[in-house]
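*Asks:* Give me a model of this one.
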Amino acid sequence: MTVQFLSAGDTAMVVQFGEVIDRVLSDQVLALSRRIRALNVPGVVDLVPTFRSLLINYDPTQVRGAQLQETLKDLLESEDTEPQAVRQWSVPVCYDGEYAPDLQEVAQTAGLTTEQVVQLHADTQFHVYMIGFVPGYPYMGDLPKQLVLPRRSNPRTRVPPGSVAIASSMTAVYPIESPGGWHLIGATPIRLFDIRHEAPALFKPGDKVRFKPVDSNEYQRIRDAVAADEYEVKCEEVTV
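*Replies:* Below is the predicted model:
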């Protein structure tokens, strides 16, 4: 593996590990991010993990780019030897009727029943690769191969918040209303982005996510509880 160090202006550097979406590359990106945070590397202001790279924002009055690059090279030579504790979320999703406008079409395209699509999606533990597009939007993989589909040919101009979607090898949840070209197969009543919290985005890169099917009545009950700030999304630490 050849790691590249790319300048992103005079206050940022990109450490690029590869050219594809791959769990091995994601693990390397997240491992470097952990090491930088653990050592509190001088001058580093912020870290932004992506599918295949780590964007490092730094203060040039505290550290020069060349100096930071040498520090990063040293960190890359070390390896994580201890198991890592990560957060695993259980997200309620209604895959019924109005909440899943593309589910029937997805099933037909994949040669499956709608029940099989739901089961495949709900039985998968997803890995949060990165947050992007809009605030709190999680790019999660990897979909079972039966559900790998191209984006819609006619994107929507408005996708409701909470929509659970799939495209390519990814699944995602729209945190806010926005345009979107992914297939909508369900909806969750929880908030994925809340500006009132110190960390507004619910998920972060490296988290694990499982989707729990609920019916429309349970969806409504949870939505009412969320609106009243009386619902907490289930989360536990797991070792990987």
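
*Asks:* alpha carbons only for contacts and neighbour counts from here, please
*Replies:* Noted.

*Asks:* so which helix or strand takes in the residue lying closest to residue 124 once chain neighbours are set aside?
*Replies:* Distances taken as C-alpha to C-alpha, 6 or more residues apart in numbering put residue 210 closest to residue 124, at 6.6 Å, once the chain neighbours are dropped. Counting by DSSP states H and E, the element that carries residue 210 is strand 208-213.

*Asks:* before we go on, could you also do this sequence so I can check it against the first one:
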Amino acid sequence: MRWLPYGTDAVLVECDSLGEMSAVRATVAAADVPGVVEVIPGARTVLVVARPDSKALPEVRSLVEAADLANPPSADPREIVLDVRYDGADLELVAETAGIGVDEVVSLHTGAEYTVAFTGFAPGFAYLTGLPEPLRQSRLDTPRTRVPVGSVGLAGEFTGVYPRSSPGGWRLLGHTDAVLFDPRADRPALLAPGDRVRFRSLR
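*Replies:* Predicted coordinates:
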């Protein structure tokens, strides 16, 4: 783990793994250190932003370095269920690559519980961990120039939902009508780090 200054009022914590990043984020979030204004996770990093002239950043570092990151604090996460029609353009490709049937792909995808590790790429796009091993597959060799809004896909160790139409290279399993991002809402992004997510099949 490395601690890098990020301007005068923030620090970037570089972690060795996604799991370590999640543990650092959970530890800092649970501590609610006075002066910390933002905790922003990435795939292998956590950005901690403090109010100017506060003593929060040294306190955060001491807290994390003394923590048992193998057993991070557990919050009371929100649980979100997304209804999905499993009719994606790559559903059969995912099944073929995994060496299983389409129905088993749907069963595996809906049978797991996922955790929002971090958000990015586009407003409201959440990277969900917990994808069953047979479904961990590479991105498409050639990304699509347009992926429809609400598309449910997977790539590598992650699954997620495209909150708007955009280019993308994830393998598409289906689509949901859930609104992942609404800038007019009190909480614009439906999913936030630490949330638990399940997919329910309408197929």
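
*Asks:* Identify each buried residue in the strand holding residue 210 of the first structure, please.
*Replies:* 208, 209, 210, 211, 212, 213 (16 or more other C-alpha atoms under 10 Å).

*Asks:* and the fifth one, what pairs with it in the second structure?
*Replies:* By that I understand residue 212 of the first structure. Using TM-score structural alignment as the criterion, residue 212 of the first structure maps onto residue 200 of the second structure.

*Asks:* my guess is that match contacts residue 106, does it?
*Replies:* No: at 9.3 Å, residue 200 of the second structure and residue 106 do not qualify as touching, with contact defined as C-alpha atoms under 8 Å.

*Asks:* Show me which residues of the next helix or strand after the strand holding residue 210 of the first structure are buried.
*Replies:* The helix or strand immediately downstream of strand 208-213 of the first structure is helix 216-227, counting by DSSP H and E. Neighbour-count burial for helix 216-227 of the first structure, counted by 16+ other C-alpha under 10 Å, picks out 216, 219, 222, 223, 226.

*Asks:* now do stretch 40-55 of the second structure
*Replies:* For stretch 40-55 of the second structure, a neighbour-count test (16+ other C-alpha under 10 Å) marks 41, 42, 43, 44, 45, 46, 47, 48, 49, 50, 51 as buried.

*Asks:* between those residues, which is closest to residue 174 of the second structure?
*Replies:* Relative to residue 174 of the second structure, the closest of the buried residues of stretch 40-55 of the second structure is residue 43; by C-alpha to C-alpha it sits at 24.5 Å.

*Asks:* so where do the strands sit in the first structure?
*Replies:* With DSSP state E applied, the first structure shows strands at 4-7, 12-16, 44-49, 53-58, 85-93, 126-131, 138-141, 156-159, 163-167, 170-173, 178-180, 183-187, 208-213, 234-239, listed in chain order.

*Asks:* Figure out which of the ones you listed is closest to residue 102 of the first structure.
*Replies:* Judging the strands of the first structure by C-alpha to C-alpha, what sits closest to residue 102 of the first structure is strand 183-187, at 5.1 Å.

*Asks:* Tell me the helices and strands packed up against the closest one.
*Replies:* If you count contacts as 3 or more C-alpha pairs under 8 Å, 6 or more residues apart in numbering; DSSP states H and E, strand 183-187 of the first structure packs onto helix 103-110, strand 163-167.

*Asks:* what angle sits between the shortest one and strand 183-187?
*Replies:* Between the axis of strand 163-167 of the first structure and that of strand 183-187 there is an angle of 150 degrees, by axes from the mean of the first three to the mean of the last three C-alpha atoms, to 10 degrees.
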